[in-house]
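[1] let me see the structure of the following:
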Amino acid sequence: MGLDVAVPAGELTGALVDFASVSGSEGPLADAVEAALVGLPGLTVDRDGDAVVARTSLGRPTRVVLAGHLDTVPIADNVPSRREGDRLYGCGTSDMKSGVAVMLHLAATVAAESLVHDLTWVFYDNEEVDASRNGLRRLAERHRDWLEGDLAVLMEPTGGEIEAGCQGTLRVIATLPGRRAHSARSWLGDNAIHRAGDLLTRLAAYQPRTVEIDGCAYREGLSAVRISGGVAGNVIPDRCEVTINFRFAPDRDVAGALAHVQEVLAGYELELTDSSGGALPGLSAPAAAAFVTATGRQPRAKYGWTDVARFAALGIPALNYGPGDPNLAHTRDEYVELPLVEEAERVLRAYLTTRS
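    Prediction:
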């Protein structure tokens, strides 16, 4: 099944949704995207696994990268797509096949002579699963030159607003030891779960920072997200584990964020299990400033981690901008407002073709 990328972006979104592409099974959709791009004039198309990259070579003074992932979370009886008025329902409509549709439609319909930037289109796999499988990470490791640019726009769902940078995230496990005993003689033991009380009290009382960077306010959060312990209904537990997630502003690196958590939870045994640094807004970069001007919107902080951090790590300023609603991502009733899809296309077309 092929893709007609010249049809309106809203219609194309429906076609992409009907191409089921749960993480790890993006192959057929990647094939269709590659075939559509190869058929367009003026593009060099490369592929690595199920990631497809297309680039213009017009000799423009700046290069803009537009990126979007092809995969979705598992389908929840929400494929094929269906339209109700101005809403298109289906798995991936918001996160982020509407953004991918805008990218593909622009690649097919923007005349090369009108472009003021060279463009790189990046469609990648496995964003919704473990970071080790992420297609953009793989491209950065194997084909750094494919991703070069003055600005990257990640078409993650933002409701048509600009969300700059992103928070960093880390998880630690706090282990609380105790002494096992029969619950009928509880005084002979030391209940590890009870010992979590002070730690939870510290977390509940924690006052997070709010940090303003480039006019964007990033609020931090330190939260217990999982507790496990106990072996039976008649045994005093001798071990309790509390998993703690710290979402931190991008002015901290991972080492600094970990040091802060260790300070807040001093006295507890902590094991770092996962971490990803954030991304600064980068709004002072000329290409980013021009993008903000083109949208006419006030950028806001991105709450959560996105792949803009991967571009930032490569020294490329990056923004999140897409037509989907992040609050609808991964839901059974996921949908996208079609007027937002049309607006995203207009905004990007104006940015890519308007000379300052």
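
[2] C-alpha only now, for contacts and for neighbours.
    Noted.

[3] for the residue nearest the centre of the chain, what are its contacts?
    The centre of the chain sits closest to T306, judged by Cα atoms, centre = their mean, with a distance of 2.9 Å. Remark: with contacts taken as Cα atoms under 8 Å, 6 or more residues apart in numbering, T306 is in contact with C166.

[4] repeat that for V341.
    By Cα under 8 Å, 6+ apart, the contact set of V341 is 9-10, 98-99, 102, 323-324.

[5] and the helices in the stretch 1-150 of the chain?
    Under the criterion DSSP state H, counting those that start in this stretch, the stretch 1-150 of the chain contains helices at 9-18, 27-38, 98-109, 135-142.

[6] and the second one, what other elements does it pack with?
    Under the contact criterion of 3 or more Cα pairs under 8 Å, 6 or more residues apart in numbering; DSSP states H and E, the helices and strands touching helix 27-38 comprise strand 44-48, strand 51-55.

[7] another sequence for comparison is provided below:
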Amino acid sequence: MTPPLDLTADPIELTAALVDVPSVSETEQELADAVEAALRAQAGHLEIIRSGNAVLARTNLGRSSRVVLAGHLDTVPINKNLPLTRSGDGDELVLHGCGTVDMKGGDAVMLNLAATVAEPRFDLTFVLYDCEEIAAERNGLTRIQRDLPEWLLGDLAVVCEPTDAAIEAGCQGTLRIDVRVPGRRAHTARGWMGVNAIHGAGEVLRRLSAYEPRQPEIDGCRYHEGLQAVKITGGVAGNVVPDECVVSINHRFAPDRSSEQALAHLRELFDGFEVTVTDRAEGALPGLNAPVTQELIAASGGGSPVAKLGWTDVSRFAALGMPAVNFGPGDPKLAHTQEENVPAWQITHCSDVLRKFVS
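    Below you'll find the predicted structure:
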């Protein structure tokens, strides 16, 4: 049985407690139960509801603005990196283990604020949700947006994903396509009678190799687009000229383009070939000019936000018409790795910045 969580404890120790409750996607119930119980016992100033294995809490103080803080409870599968371990001490303390980066450090910061800030200057909504690490249709935010849409609305969303304790603005969109190269089957002994589709894929690869990605600057943040072949399939048998080859391609596009515009760009690039969309997700504009976002930047010390080069759930909040940023402890390059670890000072820093911002 999970020991009761102390949400008023140092967020570093709360991170350790959260990490030691395994919560691989679709097995979050134990952690969600513990989070809900702790909020109900220690945060009587909040309205609290449960949605599946997501826990939502909010103030209702009639403030003129509302800030939504969001983080997922699930992790990728454990990879010989639980229970949590520690290295160093004092300012050099580092927490190691599955979820330390992605993203139980950010969850701990949120939960500590939820329990200890009873009179924020904004109304606050805390969304701790399930199944972020798997298919989008399983993501808890999909269910919450369908069943409880009012719980996701505000004037700013802060997604506490790992950012190395810097503010990362918006996010890039992602588009996956299949480019099909046709051929004609023939016996390899009479290969000249067929058309080899795998050979024909060379033109697709040539266009990819010659491609120069855009690097647009938006609200002072430079985004770097990407276009990569991620899979090639083709072939029938060892003695048959293949009649089809498919090159699967991933495109990361800056948020000044919609997915439709990005797709039009790819169709133009691969003109002459059949292009099929297999997955897409919109990006999110930085929204740094919004007054409430400027207040967060000021609370962080005024450093310049940087572009989010991946895709995160800030896109979902941006689609609802609100500015959204990523801000949380941990190096995102360590997410999903066996070596996942977070410096304790980053947890403290993110906690201090958000406390200053909302208090």
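
[8] which of the contacts of V341 of structure 1 tops the neighbour count?
    Counting neighbours by other Cα atoms under 10 Å, S98 comes out on top of those with 36 neighbours.

[9] picking that back up, make TSV from the contacts of V341 of structure 1 and add distance to S57 of structure 1 to it.
    Formatted as TSV, the contacts of V341 of structure 1 follow (distance: Cα to Cα, whole Å):
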residue	distance to S57 of structure 1
A9	25
G10	28
S98	26
G99	23
V102	21
P323	28
G324	30
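
[10] what's the closest of the residues you listed to E271 of structure 1?
    Within the set of the contacts of V341 of structure 1, G324 lies nearest E271 of structure 1; the separation is 36.1 Å, counting by Cα to Cα.

[11] correct me, but the closest one touches T158?
    Yes. Judged on Cα atoms under 8 Å, G324 of structure 1 makes contact with T158 at a distance of 5.9 Å.

[12] how many residues are close by I198 of structure 2?
    21.

[13] so the equivalent of it over in structure 1: helix, strand or coil?
    Using TM-score structural alignment to pair residues, one finds that I198 of structure 2 aligns to I193 in structure 1. Here I193 of structure 1 takes the coil state, with states given by DSSP: H, G, I helix; E, B strand; the rest coil.

[14] got the contact list for I193 of structure 1?
    Taking Cα under 8 Å, 6+ apart as the definition of contact, the neighbours of I193 of structure 1 are 176, 229-230, 237, 239-240.

[15] ok, which pair from those residues is furthest apart?
    Distance extremes for these: the farthest pair is L176 and G230 at 11.7 Å, using Cα to Cα.

[16] of those two, which one has the most company?
    Of the pair L176 of structure 1 and G230, L176 is the one with more neighbours under other Cα under 10 Å, namely 21 against 17.

[17] look up how far L188 of structure 1 lies from that one.
    Using Cα to Cα, to the nearest Å, one obtains 17 Å as the distance from L176 of structure 1 to L188 of structure 1.

[18] again with P208 of structure 1
    Using Cα to Cα, one gets 39 Å for the distance from P208 of structure 1 to L188 of structure 1.

[19] one more: Y124 of structure 1?
    Separation of Y124 of structure 1 from L188 of structure 1 (Cα to Cα): 57 Å.

[20] neighbour count winner among those two?
    Summary of the neighbour comparison: Y124 of structure 1 and L188, criterion other Cα under 10 Å, with Y124 having more neighbours (26 against 13).

[21] surely the more buried one touches G68?
    Yes. Between Y124 of structure 1 and G68 a contact is recorded at 6.5 Å, counting by Cα under 8 Å.

[22] how near is the residue nearest to the centre of structure 1 to L43 of structure 1?
    T306 of structure 1 sits 27 Å away from L43 of structure 1, going by Cα to Cα.

[23] please apply the same query to S98 of structure 1.
    In this structure, S98 of structure 1 lies at 22 Å from L43 of structure 1, with Cα to Cα as the measure.

[24] again, but for E148 of structure 1
    Using Cα to Cα, one obtains 16 Å as the distance from E148 of structure 1 to L43 of structure 1.

[25] ok, D147 of structure 2 - how many residues close by?
    Around D147 of structure 2 there are 11 other residues, counting by other Cα under 10 Å.

[26] A112 of structure 1 too?
    Using other Cα under 10 Å, A112 of structure 1 has 19 other residues around it.

[27] over to A249 of structure 1?
    The number of residues packed around A249 of structure 1, counting by other Cα under 10 Å, is 30.

[28] now do the same for it: its match in structure 2.
    Taking TM-score structural alignment as the criterion, the aligned counterpart of A249 of structure 1 in structure 2 is A254.

[29] for E84 of structure 1, same thing?
    Per TM-score structural alignment, E84 of structure 1 is aligned with S87.

[30] contacts only, for its match.
    The neighbourhood of S87 of structure 2, defined by Cα under 8 Å, 6+ apart, consists of 93-96.

[31] can you rerun that using 10 Å?
    Contacts were defined as Cα atoms under 10 Å, 6 or more residues apart in numbering; by that measure S87 of structure 2 touches 93-96, 341, 343.

[32] measure it to K80 of structure 2 for me?
    In this structure, S87 of structure 2 and K80 of structure 2 are separated by 17 Å, where distance is defined by Cα to Cα.

[33] need the counterpart of L106 of structure 1 in structure 2.
    Checking TM-score structural alignment: L106 of structure 1 goes with L113.

[34] hang on, its match packs against S351?
    Yes. Between L113 of structure 2 and S351 a contact is recorded at 7.7 Å, counting by Cα atoms under 10 Å.

[35] joint contacts of the two?
    Counting by Cα under 10 Å, 6+ apart, the contacts common to L113 of structure 2 and S351 are P11.

[36] which part of structure 2 matches stretch 49-69 of structure 1?
    Counting by TM-score structural alignment, stretch 49-69 of structure 1 falls onto residues 52-72 of structure 2.
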